[in-house]
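>>> what's the 3D shape of this:
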Amino acid sequence: MIQVIEHEAGCPLDRLGGWLTATGAELRIIRPYDGDTVPSRPDSGLIVLGGQMSAYDDDVAPWLPAVRSLLRVAAEDATPTLGICLGAQLLAVACGGRVDVGAAPGRESGVVDVRWLPAAGDDPLVGGLPDPFPGPSMHADAVAELPPGAVWLGSSAMYPHQAFRVGAAAWGVQFHPEVSEPTFAGWAAEHPDVDSTAVVGELVARDAEVAAAGQQLATRFAAIVAG
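This is a model prediction of the structure:
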């Protein structure tokens, strides 16, 4: 069973859900904003999704300490884990890294080309994925320092820490491999500093490429959980 932590209705599992279930994976969506309890230990796999809050916004999202604890346990236990955007930032903080809220380079939006670093070559999740990897992006906070011992896997022109691994099986990605056009358009419309037409147009133009790459990542992750 892959547990999925959803922080808000506007940032769902989206296309990733279909890709995962197509592999035979079982999913349990946990919505703490709607009253669900965050488990203290992971099941066979864990995905932590994005959200508008920061990785430190415990007053806004009082379940975040429990999510950070769950991520720390998952990393220590080598439970296959995928943190996406806020989920990646929470993983970094939970394991001793640091996130800049409102990072100086500004908001990264649109479809970002993520370049894999040499360490990604033999990584069980991202090794051999398209390079560059087309990663839909919509964030202003960023991982400033990776956790001690983390493996740095991918970067973009604007932000260095686009992908990393903590321990044997906990991955964080700053981009959104799961996102569909309607969800992405909703995010873009919420930010006055984003040219919605331009960034949604980028996703539409590259959607076949984005979907193919995202599905490859999802299939890899499901295989790691099953294995």
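
>>> CA only for contacts and neighbour counts going forward, please
Noted.

>>> all strands for this protein, in order.
Secondary structure of the chain (DSSP state E): strands located at 2-5, 27-30, 45-48, 81-84, 98-100, 108-116, 133-139, 142-145, 151-155, 163-166, 170-173.

>>> Let me have the ones you listed in JSON lines, extended by distance to residue 15.
Supplementary listing: the strands of the chain in JSON lines, determined by distance: least, C-alpha to C-alpha, whole Å:
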{"stretch": "strand 2-5", "distance to residue 15": "13"}
{"stretch": "strand 27-30", "distance to residue 15": "13"}
{"stretch": "strand 45-48", "distance to residue 15": "14"}
{"stretch": "strand 81-84", "distance to residue 15": "13"}
{"stretch": "strand 98-100", "distance to residue 15": "27"}
{"stretch": "strand 108-116", "distance to residue 15": "16"}
{"stretch": "strand 133-139", "distance to residue 15": "13"}
{"stretch": "strand 142-145", "distance to residue 15": "24"}
{"stretch": "strand 151-155", "distance to residue 15": "22"}
{"stretch": "strand 163-166", "distance to residue 15": "20"}
{"stretch": "strand 170-173", "distance to residue 15": "16"}
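
>>> Throw these into TSV and include mean neighbour count and distance to residue 193, thanks.
Below are the strands of the chain laid out as TSV (neighbours: other C-alpha atoms under 10 Å; distance: least, C-alpha to C-alpha, whole Å):
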stretch	mean neighbour count	distance to residue 193
strand 2-5	22	28
strand 27-30	16	31
strand 45-48	26	26
strand 81-84	28	22
strand 98-100	19	18
strand 108-116	23	10
strand 133-139	24	11
strand 142-145	22	17
strand 151-155	22	23
strand 163-166	26	25
strand 170-173	27	23
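
>>> please give me the structure for this one as well, since I'd like to look at both together:
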Amino acid sequence: MTRLVYLCARPQAGAAAAEYESFRGAMQLDEHELERWDLVHDELPADFAGRWRGAVVGGSPFNVTDPESAKTDAQFRVEASLARLAEGAASGAIAALFTCYGIGVATRKLGGEVTRAYPEDTGPTRVALTAEGRSDPLFGGLADAFTALTAHKEGTGRMPASATLLATGDVCPVQAYRMGDRLYATQFHPEPTAQAFTERMAVYRDDGYFAANDYDRIAALVLSASLTEPARILRAFATAF
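Coordinates of the predicted model:
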């Protein structure tokens, strides 16, 4: 059976390596079970749907809503690759779980709208399942409401037409959706432990997600958060596909 793959969209090598380890840990897979592919430097291979049975997509300092004139060659390459993955997952050719930045690429490619209207501060946020989420194969075993970690400047203003809303939030109304039975997308980060998230915060301390001098205060909130549920989504994805 083909393996699962983590698709990296982060230019920062240290943050990318740590994110891979977070996904691998949450999914309870070893290095032979979860491959790593760097989309920043190598586009998605043509045979991706035959090479891997499923893919998980991490976050990025890129934003889908960045002006086209400001996007680098690396960002264009990442977005083109993730758009191809979204089409493949929507058609059922491969299973995929897009997170944070990835949900924006998938949403736009599949006919939805991405907007700067629903940013969330770095740190814990409350996520609540919808009725459809409570009966979903991946989300259905979770608590009806739980804490997850976010840090994003854009969000989904309108889902793709055939998407099913699985989870929502007070600040960001689209926290997770499913399209068909093989494409999942979350605005929040399901993979990091609290400690791993604070280490990621340090990498992006000066990137505008939060005031740099607020690091200690936000890190304390993260470290005190109960994060029992988000990683269960990834483990369910790994076992389902």
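
>>> about what we covered before: out of the strands of the first structure, flag the one nearest residue 216 of the first structure.
strand 133-139 (10.8 Å; C-alpha to C-alpha).

>>> which stretches of the second structure form helices?
Chain-ordered helices for the second structure, with DSSP state H as the definition, fall at 13-27, 48-51, 73-90, 101-109, 131-134, 194-203, 215-223, 230-240.

>>> For the residue nearest the centre of the first structure, which residues are in contact?
The central residue of the first structure, meaning the one whose C-alpha is nearest the mean C-alpha position (C-alpha atoms, centre = their mean), is residue 84 at 0.9 Å. Contacts here follow C-alpha atoms under 8 Å, 6 or more residues apart in numbering; on that basis residue 84 of the first structure touches 47, 48, 49, 50, 172, 173, 174, 175, 176.

>>> try residue 237 of the second structure
Taking C-alpha under 8 Å, 6+ apart, we find residue 237 of the second structure in contact with 27, 97, 138.

>>> State the distance from the most far-flung residue of the first structure relative to its centre to residue 23 of the first structure.
Taking C-alpha atoms, centre = their mean as the measure, the residue most remote from the mean C-alpha position of the first structure is residue 197, 23.7 Å away. Between residue 197 of the first structure and residue 23 of the first structure the computed distance is 34 Å (C-alpha to C-alpha, to the nearest Å).

>>> likewise residue 113 of the first structure?
For residue 113 of the first structure, the distance to residue 23 of the first structure under the criterion C-alpha to C-alpha works out to 27 Å.

>>> What does residue 187 of the first structure correspond to in the second structure?
For residue 187 of the first structure, the aligned residue in the second structure is residue 204 (criterion: TM-score structural alignment).

>>> Pull the number of nearby residues for the residue nearest to residue 189 of the first structure when sequence neighbours are not counted.
Once flanking residues are discounted, residue 189 of the first structure sits nearest to residue 196: 6.0 Å by C-alpha to C-alpha, 6 or more residues apart in numbering. Residue crowding around residue 196 of the first structure was assessed by other C-alpha atoms under 10 Å; the count is 20.

>>> any idea what residue 75 of the first structure aligns with in the second structure?
Looking across to the second structure (by TM-score structural alignment), residue 75 of the first structure lines up with residue 90.

>>> Could you do residue 147 of the first structure as well?
When the two structures are superposed using TM-score structural alignment, residue 147 of the first structure falls opposite residue 160 in the second structure.

>>> Surely residue 145 of the first structure and residue 91 touch.
No: look at residue 145 of the first structure against residue 91 with C-alpha atoms under 8 Å: they stay out of range, at 11.6 Å.

>>> what's the counterpart of the residue nearest to residue 189 of the first structure in the second structure?
For residue 196 of the first structure, the equivalent position in the second structure is taken to be residue 215, counting by TM-score structural alignment.

>>> My read is that its match contacts residue 203, right?
No: taking C-alpha under 8 Å as the definition, residue 215 of the second structure is not a contact partner of residue 203, at 11.1 Å.

>>> where's the residue nearest to residue 189 of the first structure relative to residue 13 of the first structure, distance?
From residue 196 of the first structure over to residue 13 of the first structure the distance is 21 Å, taken as C-alpha to C-alpha.

>>> Check residue 111 of the first structure too.
18 Å.

>>> cool, residue 224 of the first structure as well?
Counting by C-alpha to C-alpha, the separation of residue 224 of the first structure from residue 13 of the first structure is 18 Å.

>>> Settle it for me: which of the two has more neighbours?
residue 13 (23 against 17).

>>> what's the matching residue for the more buried one over in the second structure?
The alignment partner of residue 13 of the first structure in the second structure, by TM-score structural alignment, is residue 20.

>>> ok, and the closest non-adjacent residue to its match?
Leaving out its chain neighbours, the residue that sits closest to residue 20 of the second structure by C-alpha to C-alpha, 6+ apart is residue 6, at 6.6 Å.

>>> ok, now which ones touch the aligned residue in the first structure for the one you found?
Using TM-score structural alignment, the partner of residue 6 of the second structure in the first structure is residue 4. Residues touching residue 4 of the first structure, when contacts are defined by C-alpha under 8 Å, 6+ apart, comprise 13, 27, 28, 29, 30, 46, 47, 48, 49.

>>> Could you rerun that using 10 Å?
Neighbouring residues of residue 4 of the first structure by C-alpha atoms under 10 Å, 6 or more residues apart in numbering: 12-13, 17, 27-31, 38, 42, 45-49, 81-83.

>>> likewise residue 13 of the first structure?
Under the criterion of C-alpha under 10 Å, 6+ apart, the contact partners of residue 13 of the first structure comprise 4-6, 29, 47-50, 84, 176-180.

>>> Next up, the contacts around residue 103 of the first structure.
Under the criterion of C-alpha under 10 Å, 6+ apart, the contact partners of residue 103 of the first structure comprise 139, 140, 141, 142, 143, 144, 159.
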